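S.K.: Sequence and predicted structure, then a few things I'm wondering about:
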Amino acid sequence: MAKDDGFGKYFAYLNLFIFFMLLLVLGSNYLVMFIGWEGVGLCSYLLIGFWFQNTNYAKAAKKAFVMNRIGDLGFLIAMFFILANFGSLEYSVVLPQVAGLPMGDSVLLVITMLLFIAATGKSAQIPLFTWLPDAMAGPTPVSALIHAATMVTAGIYMIARSNIMFTLSPVTMEVIAIVGTATALIAAFIAITQNDIKKVLAYSTVSQLGYMFIGLGVGAFTGAFFHVLTHAFFKALLFLGAGSVIHSMSNEQDMRSMGGLKKYMPTTYITMLIGTIAIAGIPPFSGFFSKDEILAHAFVANPIFWVLGFLGALCTAFYMFRLLYLTFFGKFRGTEEQKHHLHESPWAMTLPLIILAVLAVVGGALNIPEALHGGHWLKDFLSPVFADTNKIAQPFELAHSTEYLLMGASAVGAIIMAFIAYQKYVKKEEVPQTDDAVQPSGLYKLSYHKMYVDEIYDAIIVKPLNGLSKFFHQIVERSGIDGLINGIGDFFLSSGKGIRQLQSGHVGFYIFMMVIGVIAFMLYGLLTI
């Protein structure tokens, strides 16, 4: 960013974002949270569209803003319901009252569903997830901060903060788990075939957010928050690592034009390898512990959630190692000019990578499970927040032998997928097809075209709304409202032109009109006697 014309403006936006994010998490009531919630949405819009001279980037910013507004409406209506039913928006007033309500209360069902709609917008869940991949239009540090570690996890924070409401609304919890599972799987499926290095990480973020929602939906509030923390470490690392690669590649983001960067960028490679192992869930790195905790709770709640979550984890390991191999292994596939420019990034870029890599390795120590003789530090730290939920929720019971089996399956599955990716992209040196090559077919085509979600939204929402707006503009506004206003104006203008002819300036004509007027008054007087 140093040579960018908007350098000062960029840091002003970034600091404004941090202000609103702190407001969101430090507020003691839903109103302050909402102000922070709206503020981070605004700053996200400003930062995604930072290079607004590019029309596509400006459209991506607008898309993010509009889709977030849909969710924000749910939050706003939920606040009105909370105020009407509990007489306050303060957590300390509302949540104790909620704890006294019966399980499945209809008011709580409405409030929690509205809050969940808000969370789907901010945290990019189905159906409001398509804005996040497009948000990669912003500078890479923005992707690392906002779209990996902070803003997109606001929905998880909000649900975890309101945990007792959701615990007493089992229908909403079931919906959250289902939507989270679907999001985790679909986003992982799409990420497998993407070629833009930042797009892969963006869909990975959507998928990991899905895992956090699975955790919330099955009552693993601590596990979901634990994954928020570990995900912040390794995903920010991966985004900044991608930024380091893009910087070295002269702003090239297509992995098909990379390859063999390992020898040119050793620090970036080693740190991104650590981040990849962590997100793949391979022990003893941080992602293994947080993802395992969510999947263990999902297994207890409903084994189907575990199976689908496990499939998503396999996809995660495959597409992340695919990214690593296509970027750092094999032969360099870029231009000679790009090859001449290849170099390791300066310390200002590599130092944060090293710090985040260390955190990605040791971050799992925050909440090591009991089965591995851990101390559950994070669970104890957060226990006051989840105290009411813990009183009524079913205790988590899973035999250590079963937990070891689940852990082993997850870790072995990730290693196998890493090996398959190695065979495909390193041994066989396969490179994904270019856009103008023979079009892919079947599931590959479905994944490559992002399951046509944007096209479906364009067909059933965007185009009809554009058509309706054109109808209102042409018929209602221009022909109707404008026609009426302009018609009244034209009538008085024409009338004025006609009456103005009487003001001729000839004294004889004025005397003649006065005589006519006097005669008219006299006749009127005679006729009315």
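M.R.: Yep, it's here. Numbering: from 1, shown residues only.
S.K.: okay, CA-based contacts and neighbour counts for the rest of this
M.R.: Noted.
S.K.: Near Gly442, how many residues? Count them for me, please.
M.R.: 7 (other C-alpha atoms under 10 Å).
S.K.: buried ones in stretch 30-41?
M.R.: Tyr30, Leu31, Val32, Met33, Phe34, Ile35, Gly36, Trp37, Glu38, Gly39, Val40, Gly41 (16 or more other C-alpha atoms under 10 Å).
S.K.: of all those residues, which comes closest to Phe492?
M.R.: Distance to Phe492 across the buried residues of stretch 30-41 (C-alpha to C-alpha) is lowest for Glu38, with 47.5 Å.
S.K.: here comes the other one, which I'd like you to weigh against the first:
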Amino acid sequence: PSVGLFIASLGAFVALFAASMALVNRDMKRVIAYSTLSQLGYMFAAAGLGAYWVALFHLMAHAFFKALLFLGAGNVMHAMHDELDPFKMGGLSKVMKGTFLMMTIASVALAGIFPLAGFFSKDLILEVAFVEHHYIIYTVLLFTAGLTAFYSFRLVALIFHGEDRYKLFGIHPHEAYKFMLIAMSPLLLLAIIAGAFKMSYFEMVTNLLPATEYHVHSAATYWIMTIGTQIFVALAILYAYKKYTRKDIVVPDGTSKMENSFAYKLLINQYYIPYFYQEYIVKAYRELSEVFWTKIDQKVVDATVDGIANVFYQTGERTRVMQSGNLSTMLKWMVAGTVALLSLAVVFGLAARYSAEIKTFLSGLGV
């Protein structure tokens, strides 16, 4: 139980930690990637609390709408000539209606709005934390749900709504090919209906894993939790739309008060973890590698290998005269070889004949 609680706490931390970085990031694909990490935190929270099937159910449901978001982001990226900054987009719903519809529905599912897939799986995790009386974990996950709704629709608002900021950069976007939208359609359907398979999934998973079916004992408590979560998420979506669909949205240039605030710098720099990794791990490792390269790899390993190669090379250079093809030279080597063989035969013959005397002589010398 203690290990499980630690895993659940770590999952709740990761969910909040990743979601906080997605709030301000200006890379469309990174926002979705941080979202994936955040949702994995949800799954670990459920698994740590013993609700294995709930964790796996969220993994399954999440796969559909997150894959849909990534593919939709690919459509946008292709249309915007590989541009990833949503602040340089805006108004794309006019020219990318299909992608806009799919990414919006996927974002609704990610935010956990009823009756899409994310509602059934994410609310189950919140329910597990509440029923198990882990109210801190529940509060963290509930707050993260609001953040998820905010950054998801921040992305949708910046990309598809507001002014056509892409015109400032000379970009002419276009919708993805029809076959791409058709290929994404099954994911769209599953993002909508996957929640309906909750009990079927429960029965399948619990045949393999220990099962605990969680229920809030009071119907009133259940409805208060569910409606409260939905209101909280809806307010986060409305706030994102209000903030990022204004006509005065400009591409951040580092001069605004918000961009110079401590919180913004902390989040946009990913809590300075990449900086710490680069400065204190990568650089140190690179310097150590250069030392090993010059002192060990070149002077020991390479020198040893080259030395062995040179021995064979020099030996070959010196003995190649034996194979010159000159008859007199070949006869000389044949005579020398014959003399050597006869000499060895005489030595071994004498050693065999006088072996007893040799042993007696050597024992007398104390050998």
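M.R.: Ah, there it is. Bear in mind the structure is a predicted one, so any value in this text is a computation, not a measurement.
S.K.: circling back: save the buried residues of stretch 30-41 of the first structure as TSV, and put in distance to Ser383 of the first structure and secondary structure too.
M.R.: Shown next, in TSV, are the buried residues of stretch 30-41 of the first structure (distance: C-alpha to C-alpha, whole Å; DSSP: H, G, I helix; E, B strand; the rest coil):
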residue	distance to Ser383 of the first structure	secondary structure
Tyr30	21	helix
Leu31	24	helix
Val32	23	helix
Met33	21	helix
Phe34	25	helix
Ile35	27	helix
Gly36	25	helix
Trp37	25	helix
Glu38	29	helix
Gly39	29	helix
Val40	28	helix
Gly41	30	helix
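S.K.: Same list (these) but as JSON lines, adding distance to Val245 of the first structure.
M.R.: Listed next are the buried residues of stretch 30-41 of the first structure as JSON lines, based on distance: C-alpha to C-alpha, whole Å:
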{"residue": "Tyr30", "distance to Val245 of the first structure": "41"}
{"residue": "Leu31", "distance to Val245 of the first structure": "41"}
{"residue": "Val32", "distance to Val245 of the first structure": "39"}
{"residue": "Met33", "distance to Val245 of the first structure": "36"}
{"residue": "Phe34", "distance to Val245 of the first structure": "37"}
{"residue": "Ile35", "distance to Val245 of the first structure": "36"}
{"residue": "Gly36", "distance to Val245 of the first structure": "33"}
{"residue": "Trp37", "distance to Val245 of the first structure": "32"}
{"residue": "Glu38", "distance to Val245 of the first structure": "33"}
{"residue": "Gly39", "distance to Val245 of the first structure": "31"}
{"residue": "Val40", "distance to Val245 of the first structure": "28"}
{"residue": "Gly41", "distance to Val245 of the first structure": "28"}
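S.K.: out of those, which one sits closest to Ile18 of the first structure?
M.R.: Looking across the buried residues of stretch 30-41 of the first structure and measuring by C-alpha to C-alpha, the closest to Ile18 of the first structure is Val40, at 8.1 Å.
S.K.: Look up how far Phe20 of the first structure lies from the closest one.
M.R.: 6 Å (C-alpha to C-alpha, to the nearest Å).
S.K.: Look at Phe19 of the first structure and say how many residues are nearby.
M.R.: Number of residues near Phe19 of the first structure (other C-alpha under 10 Å) recorded here: 14.
S.K.: which element is it on?
M.R.: For Phe19 of the first structure, the host element (DSSP states H and E) is helix 7-26.
S.K.: In the second structure, which residue range corresponds to that helix?
M.R.: On the second structure, no counterpart of helix 7-26 of the first structure exists by TM-score structural alignment.
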